[in-house]
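S.K.: Need the 3D shape of this:
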Amino acid sequence: MFAFLKSNPTKKLKKRHSLLLEQAMQAQRKGDIRTYSQLTAEAEKVYDEIQHLKISKT
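M.R.: Down below sits the predicted model:
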């Protein structure tokens, strides 16, 4: 009945993923390749979690 009040974990993860990619892009532009690599790796982990949640829903 109140399904619209439930939090959506994929929405939160997608927001985190896009934020990490944005931060990685900014680090790359500044020439900080180490931080870029770390942020990109973390973004990939978040993306894998999103994919895992999508698979488990179906």
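S.K.: C-alpha from now on. contacts and neighbour counts both.
M.R.: Fine.
S.K.: and residue 52, what element?
M.R.: Secondary structure from DSSP states H and E places residue 52 in helix 33-57.
S.K.: which other residues reach that helix?
M.R.: 10, 13-14, 16-18, 20-21, 23-25, 27-28 (Cα atoms under 8 Å, 6 or more residues apart in numbering).
S.K.: Show the contacting residues for the residue nearest the centre of the chain.
M.R.: Centroid check for the chain by Cα atoms, centre = their mean gives residue 17 as the closest residue, at 1.8 Å. The neighbourhood of residue 17, defined by Cα under 8 Å, 6+ apart, consists of 43-44, 46-47.
S.K.: Now show me the structure for the sequence below, then we'll compare the two:
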Amino acid sequence: MFSFLKSDPVKKLKKEYEKKVAEAMNAQRNGDIKTYSSLISESEKMWSEIQKLENQ
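M.R.: Here you go, the predicted structure:
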């Protein structure tokens, strides 16, 4: 009945994913490759989780 009030986990993950990618881009622009690589790694894990949830 109140399913419209429940938050969408995919939407939340996509928002966090976009934030992580933006942070990685800023790190790369600043020349911090170590931080860039760790942020991209985390974002790839998030993207695979998003894909898994969308396919269910």
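S.K.: Show me how to select, in ChimeraX, the buried members of the contacts of helix 33-57 of structure 1.
M.R.: The following ChimeraX line selects those of the contacts of helix 33-57 of structure 1 that are buried, judged by 16 or more other Cα atoms under 10 Å:
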select :10,13,14,16,17,20,21,23,24,25,27
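S.K.: Return the subset of the contacts of helix 33-57 of structure 1 lying in helices.
M.R.: Judged by DSSP state H, helices contain the following of these: 10, 13-14, 16-18, 20-21, 23-25, 27-28.
S.K.: In a markdown table, list these along with distance to residue 55 of structure 1.
M.R.: What follows is these, written out as a markdown table (distance: Cα to Cα, whole Å):
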| residue | distance to residue 55 of structure 1 |
| --- | --- |
| 10 | 12 |
| 13 | 15 |
| 14 | 15 |
| 16 | 19 |
| 17 | 18 |
| 18 | 20 |
| 20 | 23 |
| 21 | 23 |
| 23 | 27 |
| 24 | 27 |
| 25 | 29 |
| 27 | 32 |
| 28 | 32 |
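S.K.: Just flag the most distant two among the residues you listed.
M.R.: Spatially, the most separated pair among those is 10 and 28, at 26.7 Å (Cα to Cα).
S.K.: ok, the nearest residue to residue 23 of structure 2 once chain neighbours are set aside - how many residues close by?
M.R.: Leaving aside its sequence neighbours, residue 23 of structure 2 sits nearest to residue 39 (Cα to Cα, 6 or more residues apart in numbering; 7.4 Å). When neighbours are counted by other Cα atoms under 10 Å, residue 39 of structure 2 registers 20.
S.K.: Many thanks, have a good one.
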